[in-house]
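*Asks:* no FASTA, just this:
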């Protein structure tokens, strides 16, 4: 956590410098200074694109308009970020909630550059869901304490992985809350609880495993944020 905080602090300093330069350039253009440098000459490729696709005209304000909308895991380190960094395997698409614009591919370090905790959480959640999907595809039995986290369980619920059925009284949230309770439980579970966990995670077409396999077949090693799947930004 300290390392992330330090990275974000460094990016804030960089951002202030970049923003100041941008404001100077904009002011120069407004004052009719013919030799004012274009914005693309002042900002990095990513920051320039972010500002161009936002309502706000400086990165300091524009960064608040963006969310992480999609994640892809590459088999080889062949990805190239908008910032021009190469050798990436974790690629994200970001989405502007005000303009509807999207920007990709974005690397993990550039997600941190926005300094938005929500974006960091969204990126981590999408990444962990794809990792869980790969575990299911590899036919490894899903283990609640070994393969899941609170973040993953919340992501599964948001994505609709828990299906309404007779066993949960046609209320999918009950399965999510039950698994969350079992995940947090320190004492040894009862036999009935073990059987219910097994049913939710691994048994039948309504299980989490079945949902993960269906997604893997349809989308491969990628996943969209729930607010994009539902056709809008939250």
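*Replies:* Looks like it came in fine. Quick caveat: nothing in here was measured; it's all calculated off a predicted structure. Residues are numbered from 1 along each chain as shown.

*Asks:* Please count neighbours and contacts with C-alpha atoms only from this point.
*Replies:* Fine.

*Asks:* For the helix or strand hosting residue 196, name the packing helices and strands.
*Replies:* For residue 196, the host element (DSSP states H and E) is helix 191-202. With contacts taken as 3 or more C-alpha pairs under 8 Å, 6 or more residues apart in numbering; DSSP states H and E, helix 191-202 sits against helix 208-219.

*Asks:* can we see that at 10 Å?
*Replies:* On a contact count with 3 or more C-alpha pairs under 10 Å, 6 or more residues apart in numbering; DSSP states H and E, helix 191-202 meets helix 144-147, helix 172-184, helix 208-219.

*Asks:* Now render these as a markdown table, adding mean neighbour count and distance to residue 15.
*Replies:* Output for the helices and strands packed on helix 191-202, formatted as a markdown table (neighbours: other C-alpha atoms under 10 Å; distance: least, C-alpha to C-alpha, whole Å):
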| stretch | mean neighbour count | distance to residue 15 |
| --- | --- | --- |
| helix 144-147 | 12 | 37 |
| helix 172-184 | 17 | 39 |
| helix 208-219 | 18 | 35 |
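
*Asks:* And those: which comes nearest residue 104?
*Replies:* helix 208-219 (17.2 Å; C-alpha to C-alpha).

*Asks:* Structure two is appended below for comparative analysis:
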């Protein structure tokens, strides 16, 4: 597996492909640090989101406990899941906005000890019933 960036730096953990939507040309493999040199906030934000997504997939593969913490999540990743329709499911009548708003509110809490047992149950339910199945689907596509 290729682990070197176009710039020559080796043993890169996160490699990406950048595609020019106008010409269809692709630039690959490129490391996350080189992406930042383009000084485009949208690319940098997307890179950070995908890094978190990779960490989540790795945690799932390693059977790690996945909690709503900055170790695995960011506001942008929570939004990414919303944009991908991950929160739209049967038990919330396919109204993912409420689950998105709830996760953002819980993620933003400075004092995580103030999260009630019922709130923690809802967080766990969203992770187990919505996010993990989505991640499993991505892992299946990767293999």
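*Replies:* Perfect, I can see it now. Predicted, not measured: the structure shown is a model, and the values here were computed from it.

*Asks:* Quick check, residue 16 of the second structure in contact with residue 5.
*Replies:* Yes - with contact defined as C-alpha atoms under 10 Å, residue 16 of the second structure reaches residue 5; the gap is 8.9 Å.

*Asks:* rewinding a little: got JSON lines for the helices and strands packed on helix 191-202 of the first structure, with distance to residue 98 of the first structure too?
*Replies:* Converted to JSON lines, these look like this (distance: least, C-alpha to C-alpha, whole Å):
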{"stretch": "helix 144-147", "distance to residue 98 of the first structure": "36"}
{"stretch": "helix 172-184", "distance to residue 98 of the first structure": "30"}
{"stretch": "helix 208-219", "distance to residue 98 of the first structure": "27"}
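
*Asks:* Quick one: closest of those to residue 163 of the first structure.
*Replies:* Short answer: helix 172-184, nearest of those by C-alpha to C-alpha, at 5.2 Å.

*Asks:* tell me the SS of residue 28 of the second structure?
*Replies:* strand (DSSP: H, G, I helix; E, B strand; the rest coil).

*Asks:* tell me the contacts of the aligned residue in the first structure for residue 44 of the second structure?
*Replies:* Alignment note (TM-score structural alignment): residue 44 of the second structure maps to residue 120 of the first structure. Counting by C-alpha atoms under 10 Å, 6 or more residues apart in numbering, residue 120 of the first structure touches 67-68, 108, 111-114.

*Asks:* Swap in 8 Å and give it another go.
*Replies:* Under the criterion of C-alpha atoms under 8 Å, 6 or more residues apart in numbering, the neighbours of residue 120 of the first structure are 111-112.

*Asks:* Mind telling me what element it is part of?
*Replies:* Going by DSSP H and E, residue 120 of the first structure is part of helix 117-137.

*Asks:* how much does that helix stray from the second structure?
*Replies:* After superposition onto the second structure, the average distance of helix 117-137 of the first structure to its aligned residues comes to 1.1 Å, using mean C-alpha distance after the TM-score superposition for the first structure.

*Asks:* what do residue 16 and residue 5 of the second structure both touch?
*Replies:* Between them, residue 16 of the second structure and residue 5 share these contacting residues under C-alpha under 8 Å, 6+ apart: 28-31.

*Asks:* between residue 16 and residue 5 of the second structure, who's got more neighbours?
*Replies:* residue 5 (21 against 16; other C-alpha atoms under 10 Å).

*Asks:* so the residue in the first structure that that one lines up against, which of the three states?
*Replies:* Aligned by TM-score structural alignment, residue 5 of the second structure pairs with residue 81 of the first structure. The assignment at residue 81 of the first structure comes out as coil when based on three-state DSSP.

*Asks:* Which residue lies nearest the spatial centre of the first structure?
*Replies:* In the first structure, the C-alpha nearest the mean C-alpha coordinate belongs to residue 123, at 2.5 Å (C-alpha atoms, centre = their mean).

*Asks:* how about the nearest residue to that one, chain neighbours excluded?
*Replies:* Leaving aside its sequence neighbours, residue 123 of the first structure sits nearest to residue 68 (C-alpha to C-alpha, 6 or more residues apart in numbering; 6.2 Å).

*Asks:* Next, find the distance separating residue 140 of the second structure from residue 57 of the second structure.
*Replies:* Distance, residue 140 of the second structure to residue 57 of the second structure, using C-alpha to C-alpha, to the nearest Å: 11 Å.

*Asks:* If you could redo that for residue 90 of the second structure, that was the one I meant.
*Replies:* On the measure of C-alpha to C-alpha, residue 90 of the second structure and residue 57 of the second structure end up 24 Å apart.

*Asks:* and the two? which has more neighbours close in?
*Replies:* residue 57 (19 against 8).

*Asks:* Tell me the counterpart of the more buried one in the first structure.
*Replies:* When the first structure is aligned by TM-score structural alignment, residue 57 of the second structure is paired with residue 133.

*Asks:* likewise residue 87 of the second structure?
*Replies:* Alignment note: residue 87 of the second structure maps to residue 162 in the first structure; criterion TM-score structural alignment.
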